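**Q** everything below, folded, please.
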Amino acid sequence: MAKISPGEFMRQVQAEARKVVWPSRQETVTTAIFVGIMMVILALFFLGIDTLFGKAVQWLLSLV
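**A** The predicted model follows:
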């Protein structure tokens, strides 16, 4: 791979940065709310699964 000068590297970085399409504020807020809701749903789901397995293990250990 050919070496390039630091100046050329910076020009390429700037050219690539101009191509980036940033989300709007509304898209960012909507995505953040969606992620928060999914986090709560998954946390409750895994809490339920963990509780269920915990009770099952306690029951099995009480048989011994």
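**Q** alpha carbons only for contacts and neighbour counts from here, please
**A** Fine.
**Q** tell me the helices in the chain, going along the chain?
**A** Secondary structure of the chain (DSSP state H): helices at 6-19, 25-62.
**Q** now the longest one: buried residues?
**A** Spelled out, it's helix 25-62. By 16 or more other C-alpha atoms under 10 Å, helix 25-62 has no buried positions at all.
**Q** give me the most central residue, the protein.
**A** By C-alpha atoms, centre = their mean, the chain has its centre lying nearest to Val35, at 8.1 Å.
**Q** to compare against the first, here's the next sequence to fold:
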Amino acid sequence: MAKVNPGAFIRQVRQEASKVTWPTRKETLITTGMVFVMVFLASLFFFAVDFGIQNVIKVILSLGS
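**A** The predicted structure is shown next:
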């Protein structure tokens, strides 16, 4: 990798940063809402799986007593 002086590096960083397409406020809010919904659904799924495994283990352990 070639050595670049600090001034040229800063110019390159600014040039690359100007190419970034930033999301609009609406897109950000919609995406954030989608993330919250998916987190909620995933938590419900893992709660149900945990509850099921817990009951299966209780049944297995109660067979031994």
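**Q** need the counterpart of the residue nearest to the centre of the first structure in the second structure.
**A** The alignment partner of Val35 of the first structure in the second structure, by TM-score structural alignment, is Val35.
**Q** could you measure that match against Val49 of the second structure, distance?
**A** 21 Å (C-alpha to C-alpha, to the nearest Å).
**Q** and what of Asn55 of the second structure?
**A** 10 Å.
**Q** over to Val59 of the second structure?
**A** In terms of C-alpha to C-alpha, Val59 of the second structure sits 16 Å off from Val49 of the second structure.
**Q** ok, now Ile57 of the second structure?
**A** Ile57 of the second structure is 12 Å from Val49 of the second structure, by C-alpha to C-alpha.
**Q** same thing with Pro23 of the second structure?
**A** 36 Å.
**Q** how about Leu63 of the second structure?
**A** For Leu63 of the second structure relative to Val49 of the second structure (C-alpha to C-alpha), the value is 22 Å.
**Q** now Phe40 of the second structure
**A** 14 Å.
**Q** so what's Ala42 of the second structure up against?
**A** Contact criterion C-alpha atoms under 8 Å, 6 or more residues apart in numbering gives no residues in contact with Ala42 of the second structure.
**Q** run through the residues that contact Gly54 of the first structure.
**A** Going by C-alpha under 8 Å, 6+ apart, the list of residues near Gly54 of the first structure is empty.
**Q** run the last query once more with 10 Å
**A** Gly54 of the first structure makes contacts with 48, 60, as judged by C-alpha atoms under 10 Å, 6 or more residues apart in numbering.
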